[in-house]
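sequence and computational prediction follow.
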Amino acid sequence: MTKNILIADDEKNMIWAIKRALKDENYSIFSAADGEEAVKQVKSKNLQLVLLDLRMPKMDGMEALKEIKKINADLPVIMITAHGTMESAVEAMKIGALDYISKPFDVDELKIQIRKAIDVGDMSRQIEFLTEELQNATGKIIIGDSHKMKEILEMVNRVSKSNATILITGESGTGKELIANAIHYSSDRSNKPYIKVNCGALPEGLLESELFGHEKGAFTGAIERKIGRFERADEGTIFLDEIGEISLAMQVKLLRVLQEKEIERVGGTETIKIDTRVIAATNKDLLEMVEKGEFREDLYYRLNVIPIELPPLRERKEDIVSLVDYFLDKYCKEIGRNKMEISKNALDYLIDYKWKGNIRELENIIERLVILNQKGKIEKTDLPKDILYQEQANTDFTLPTEGINLEEVEQSLIRQALESTDYNQSKAAKLLGITRHTLIYRMDKYKIDSNKE
């Protein structure tokens, strides 16, 4: 599809030069001689990028940028700067400009910057579409403007078009099922069956029958043929939640399904080919289970083709305000009352809280506050005691007057955590309040050996 670019510059030679540089690219190019005209064209045209000069008559580039961002906050804008206006370029990026080019510019560099800017705009629109589609399909929405959640949504957008097996990991309450929903409902299988199985909620004997089905007479109580969930999910998706709970015997059978793309019903002899996309999820450390012999290594790698790790809420605190606002709106609507407010003091306590139960815990607390609060505003005194008194458990570190080397302190703490846990990475990560994957990344960064010396 042809991309529409607006060049806003009062120098006709500059507009001509940029048009000439882009003549072989697949762009439709529009031009504006001042900021006011640029703003009008943003309102009237479907643009994918604006190149905006800082120095223009009627309305300069900075004011035009502010107006453009009011009209379309996601529209990428690259500032055109002259020598000596670098401070203004930095200020423009704080307002919302994506990048800047300096006069005179390098043609190849200009083309690269434009392609990158348009890709960013496309990705923003895809994420917005994906979020809306998920809400329409499931009645639920993924809330999160943090960098981590944007990266995850970008990953969801990329992998949903493939048929690869996906393993979603993260603590309880982080939203693993929502991510699985997003992958299915934005995939080419979205109009096909989507079957969910909680592997931890079913005993082993029943789980096999549920997954693969059974023939009449296969066991006591099997009075008729039962079609299993893998078979029901043919051409669609099966979501295996709490995959770390299945027995080693069941792991062998699941491995065969993933390898051969076929099943046999319990008590049957017929081999049934299936085309089912598998998404698995767990709050357990499967690699640690592999090391202990509790989970098959070959199955782990079959499941972990594309890993998606969801961060705990304490590592994405910038999303808490949006989540609180969403849940307040949701539960006020449910009980038919006007939307409640929350004081800044109370919100600060929620932001500082550790949230061991993650988003699920936050949602439960907001629901309780909405139901029990008779006022129109949630105050600090309305919060549960464990949130109010969290500060008593917090340790305050005082920065020495001579300062510290933060990297040396971090390395020392990592080594201490590893030594105190006999180099058990999962336990060491828990001591440090980070995920195991984050610990491994930092060990690699500081070249810390994973074994005892």
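Here it is on my side, so go on.

CA atoms for contacts and neighbours, from now on please.
Noted.

surely L110 touches I101?
Yes - here L110 reaches I101: they are 7.2 Å apart, a contact under CA atoms under 8 Å.

how many other residues sit next to the nearest residue to V42 once chain neighbours are set aside?
Among residues not flanking V42 along the chain, I68 sits closest, at 6.8 Å (CA to CA, 6 or more residues apart in numbering). I68: 24 surrounding residues under other CA atoms under 10 Å.

check the one 3 residues further on too.
Residues contacting I71 under the criterion other CA under 10 Å number 13.

need the contact list for it.
V42, K43 (CA atoms under 8 Å, 6 or more residues apart in numbering).

I68: which element?
helix 61-71 (DSSP states H and E).

next SSE after that helix?
Using DSSP H and E, the next helix or strand after helix 61-71 towards the C-terminus is strand 77-81.

immediately after that following strand, which helix or strand?
Per DSSP H and E, the first helix or strand lying C-terminal to strand 77-81 is helix 86-95.

list of residues touching that next one?
With CA under 8 Å, 6+ apart as the test, helix 86-95 has contacts from L54, M62, L65, K66, M79, T81, D99, Y100.

try this one next to it:
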Amino acid sequence: MRKKEAGILIVDDDEDILFSARVWLKKFFTNVIGISAPQKILSTLNENEIDAILLDMNFRRGFEDGKEGLYWLSEIKEVNPNIPVILMTAYGEVELAVEALKKGATDFILKPWNNEKLYASVNLAVDISRKNKKLSQWENLQESTQNYRLESQSPTMILVMNTLLKVAKTDANVLLLGENGTGKYVMADYIHQHSQRKNEPFVHIDLGSISENLFEAELFGYAKGAFTDAKTDKAGKIENADGGTVFLDEIGNLSLPLQQKLLTLIQTKKLSRIGETKERFPNVRFLFATNAELRKLVAEGKFREDLYFRINTVEVNLPPLRDRKEDIPALTEFFLTKFEKKYNKENLEIENMEELVNYGFPGNIRELEHSIEREIILSDSSKIQLKFDSSKPENETVSSLNLEEMEEKLIKNALKKYQGNISAAADALGLSRAALYRRMEKFGL
């Protein structure tokens, strides 16, 4: 019988119980951990991926009322309400069992247990844990989708949305291109939500924020003992998306060696965790995004041509906000409503809407959103006056169509605006600190 990949935590102060339970359950599950002190539960949960917990109800001699078990059950549920907990006791009072189930226990097992019953209960708990994780991911995605307005009055954007709707129904690789802040993450989420994988995980991986040394560990996972800090087997982000969609953002930042590893994964649809030879075949759909000019990078030998053609079965360019001015009033109203709720304000109104529509928005939708939020926080009035650097006419905002020149200019402006504060500049540009540092090094800033 093939072992199920799952983490099981057994908590009991009786070493014989711990030993026998671990030996039995190790036949069926890949990672079984036993601890004798309940005080170690929370730290163990932080250090390991646990799918189900077997928890004793009594830890002190002479105390057999089960109150300790109920206490630790509530502590576990406070930290992770979705993790199934099976309670164990040698004292099978019906009232205690009912109380435990009411407080969130998944099952109740009497000692000495029947091995087949123990396995069945733990196996069911693992299945429940997996369903809870998927449901949680789905709810988070639903919530994130509600954070954006996807309707458009712009002819250019309407064409983009229609294209995305068509490709969503397939498993084709999609490459999303566009400036920072144009909504590439939101559009990737839109594709996933309209695909046949919509009830499965949507995993966003920012390649710009992952160091080269951690790339394989983050994406492919690792086996216990593969390196110093590998204390347990850990699935990578690709495996965790099994059945769903993987969105690889900032793909233009990958080094050539990492591009080769990614190309192999996309071509073969198989991977191996660090430290093991076993091949795994996650069923995932890939989406990609970048603000880099990949064709130019290919010509310069900085991006593999075979990888470029592999990832852009369908290539979609997201227009900058200055090219979809028709959407600015509706987007502004959407963000006003969003931040009214967030900051408990009401009847807010933008006074300089005409100036807003005519502004170039080098930071695109993200700049609009952040500007509205900032002014709502700082303003004491319901009349909001958004402030922009309007000293230059709009056509000077885009003085060059060269993406690298525009990128360098935006980074310089952000660093100047935030007086060299890297965190603030990175946030305004929609980048991680690591990604901004790489770009600063690239442009010699």
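Right, received. Where do you want to start? It should be emphasised that the depicted structure is a prediction, and the values quoted were computed from it without experimental measurement.

distance of the residue nearest to V42 of the first structure from K12 of the first structure?
22 Å (CA to CA, to the nearest Å).

could you do L254 of the first structure as well?
As judged by CA to CA, L254 of the first structure and K12 of the first structure stand 66 Å apart.

which of the two has more neighbours?
For L254 of the first structure versus K12, the count of surrounding residues by other CA under 10 Å is larger for L254: 18 against 12.

show me the contacts for the more buried one.
L299 are the contacts of L254 of the first structure under CA under 8 Å, 6+ apart.

the one 10 residues further on now?
Counting by CA under 8 Å, 6+ apart, E264 of the first structure makes contact with F212, G213, E270, T271, I272.

that one matches what in the second structure?
In the second structure, E264 of the first structure lines up with S272, judged by TM-score structural alignment.

now swap in Y326 of the first structure and tell me
Taking TM-score structural alignment, the alignment pairs Y326 of the first structure with F334 from the second structure.

what do you get for V305 of the first structure?
Counting by TM-score structural alignment, V305 of the first structure corresponds to T313 in the second structure.

roughly how far apart are the nearest residue to its match once chain neighbours are set aside and W138 of the second structure?
In space, and not counting its chain neighbours, T313 of the second structure is closest to N173: 5.3 Å by CA to CA, 6+ apart. For N173 of the second structure, the distance to W138 of the second structure equals 22 Å [CA to CA].

what's the answer for S255 of the second structure, then?
According to CA to CA, S255 of the second structure and W138 of the second structure sit 33 Å apart.

tell me which of those two has more neighbours.
Neighbours per residue (other CA under 10 Å) separate S255 of the second structure from W138, with W138 holding more: 18 against 13.

could you confirm the more buried one falls within a helix?
Yes - when DSSP: H, G, I helix; E, B strand; the rest coil is applied, W138 of the second structure is found to be in a helix.

the residue nearest to it when sequence neighbours are not counted: how many residues sit nearby?
Sequence neighbours aside, N199 is the residue nearest to W138 of the second structure in space, at 6.4 Å (criterion: CA to CA, 6+ apart). Counted with other CA under 10 Å, the neighbours of N199 of the second structure add up to 17.

just give me the match in the first structure for N199 of the second structure.
Structural alignment (TM-score structural alignment) places N199 of the second structure against N191 in the first structure.

confirm that match sits in a strand?
No - using three-state DSSP, the secondary structure at N191 of the first structure is coil, not a strand.

okay, it and R158 of the first structure: tell me how far apart.
Using CA to CA, N191 of the first structure is found at 19 Å from R158 of the first structure.

now E215 of the first structure
Using CA to CA, E215 of the first structure is found at 39 Å from R158 of the first structure.
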